[in-house]
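[1] Show me the folded form of this:
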Amino acid sequence: MNKKEFAVIGLGRFGGSICRALSEEGMEVMAMDIDEDKVNEYSTIASHAVVGDSTDESVLKSIGIRNFDLVIVAIGDNLKASILTTIILKELGVKQIWVKAQNDYHEKILSKIGADRIVHPERDMGKRIAHNIISNNVLDYLELSDEHSIIEIVAGQKIDGKSLIELDVRANYGVTIVAMKRGRDIIVSPQATEQIYKGDILIIIGADTDISRFEKNLIEE
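    Below you'll find the model as predicted:
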């Protein structure tokens, strides 16, 4: 997996949690906020931390915002700033823009101005969003506790045609494949002889560190 570069604009609870989670995964993250105290808080966590007004086009141009692979607009209660920032990012040609929505009205506006993904913090934890951003193979991610999760992940070429007994993921990675989806079929508690094919959706449970190891070794191409 190529290392992508991310920018998080707005370092409240939600933006901060995404910034921290991406940084912990070893990603390049630029953190930006208009509040200097918040920027200072994340200066040792993010790769770069910048004080700036994201509604000022010249500020976004000066930090080379269009060069980032994905920009997350996580501005707090200021709907006007969130909307204007999104518009400017679109006009500057940012590849992917994910925006935190305050409510359904805000979501409708963001949809109309072209946000690529709209996130509701009360429905989507920052850690879950960060995980989905990083891995193209992960379809869904549910945090069970601070250290354990369940994920839906797409099987790739590396494990195409291999059986569960061959992979022995529980012994080798400490994770459990609790179910598999193949087209419309769902296989619950698959047998050890069950073969996995490219495109199968695997539902996996385990510790976050073990899931990450499983992904890096068996899923990422």
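[2] For the rest of this, base every contact and every neighbour count on C-alpha atoms.
    OK.
[3] Burial check on residue 54, number of neighbours?
    When neighbours are defined as other CA atoms under 10 Å, residue 54 has 24 of them.
[4] where's the spatially closest residue to it that is not a sequence neighbour, which helix or strand?
    In space, residue 54 comes closest to residue 85 once its chain neighbours are excluded; the distance is 5.7 Å by CA to CA, 6 or more residues apart in numbering. Following DSSP states H and E, one finds residue 85 within helix 79-91.
[5] Same check on residue 53?
    Using DSSP H and E, residue 53 falls outside every helix and strand.
[6] Please generate a structure for the following sequence too, so the two can be compared:
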Amino acid sequence: MSADRRKPVMVIGLGRFGSAVAGTLERMGHEVLGIDVDPEHVREHKDILTQVVEADSTEISTLRQLGGADFETAVVAIGTNLEASLLTVLALVDMGLPNIWAKANTDRHGRILERTGAHHVVFPEKTMGERVAHIVNERLLDFIAFDGEFAIARLKVPKPIAGLSLIGSECRKRFDVTVVGVKRAGEDFIHAVADTIVFADDELVVSGRIRDIERFSAI
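    Purely as a prediction, here's the structure:
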């Protein structure tokens, strides 16, 4: 998220996704106002977040009373209640918030959120599902997709390039992937340069198109 570190963030919906977002923002130094209709969720976060309130976020008057209009960034993490999700986004739009993030469970939900006025729509379950699918094949150790067809991945050094320098392996020329980092057992990741030699037990961090990363990992 591009929320300004110096400004507070409002997180609405403190289920698993919202709780993770809110807690991470707090650890990053943001002040976080958490809002949820479930009193149990509110109790769970009272010692974690800057402020947490039990309230109905679908009512614009309630959000105004909580100072919602003073925020620039809000995260609507309501996933299961479609009506509450949409009405909350609509209330935030009506208040003029310039940076509204919203969680969607389905493509249809996401399209409606966009039309309602959400500036950014995220699909955490879909994203995690894709990530797990790429890791399950056992060639990739970690995988993060972005922009649809591009990704950053962590993988074991493919056997054909073990013992070669990166320039000698011609990873970029032959496979259209860029090796950006190398990890050796017991050492920190190092930034990869052309004359970096990679060994069989190393791990690589590579970037490129998803199909090219998969092809590279399979050589």
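[7] Quick check: TM-score for this pair?
    The TM-score (TM-score structural alignment, normalised by the length of structure 2) is 0.59; 146 aligned residues with a CA RMSD of 3.0 Å.
[8] ok, back up a step: the residue nearest to residue 54 of structure 1 pairs with which position in structure 2?
    Counting by TM-score structural alignment, residue 85 of structure 1 corresponds to residue 88 in structure 2.
[9] what residues are up against its match?
    57, 58, 59, 60, 76 (CA atoms under 8 Å, 6 or more residues apart in numbering).
[10] Count the residues that sit near the residue mapped onto residue 112 of structure 1 from structure 2.
    Alignment note: residue 112 of structure 1 maps to residue 115 in structure 2; criterion TM-score structural alignment. By the criterion of other CA under 10 Å, residue 115 of structure 2 has 11 neighbours.
[11] Surely residue 115 of structure 2 forms part of a strand?
    No: according to DSSP: H, G, I helix; E, B strand; the rest coil, residue 115 of structure 2 belongs to no strand; its state is helix.
[12] What is the nearest of the contacts of residue 88 of structure 2 to residue 28 of structure 2?
    residue 76 (18.9 Å; CA to CA).
[13] That closest one contacts residue 90, correct?
    No: with contacts counted by CA atoms under 8 Å, residue 76 of structure 2 stays clear of residue 90, the gap being 10.8 Å.
[14] how close does the match of residue 112 of structure 1 get to residue 108 of structure 2?
    11 Å (CA to CA, to the nearest Å).
[15] same question, residue 92 of structure 2
    20 Å.
[16] These two: who's more crowded?
    Neighbour comparison, residue 92 of structure 2 and residue 108: the larger count goes to residue 92, with 29 against 10 (by other CA under 10 Å).
[17] from what I can see that one touches residue 62, true?
    No: in this structure residue 92 of structure 2 lies outside contact range of residue 62 using CA under 8 Å: 11.2 Å.
[18] Now which residue in structure 1 aligns to residue 77 of structure 2?
    In structure 1, residue 77 of structure 2 lands on residue 74 (TM-score structural alignment).
[19] and whichever residue in structure 1 pairs up with residue 24 of structure 2, how many residues sit next to it?
    Under the alignment by TM-score structural alignment, residue 24 of structure 2 pairs with residue 21 in structure 1. When neighbours are defined as other CA under 10 Å, residue 21 of structure 1 has 20 of them.
[20] got a list of what residue 21 of structure 1 touches?
    Residue 21 of structure 1 neighbours (CA under 8 Å, 6+ apart): 126, 127, 130.
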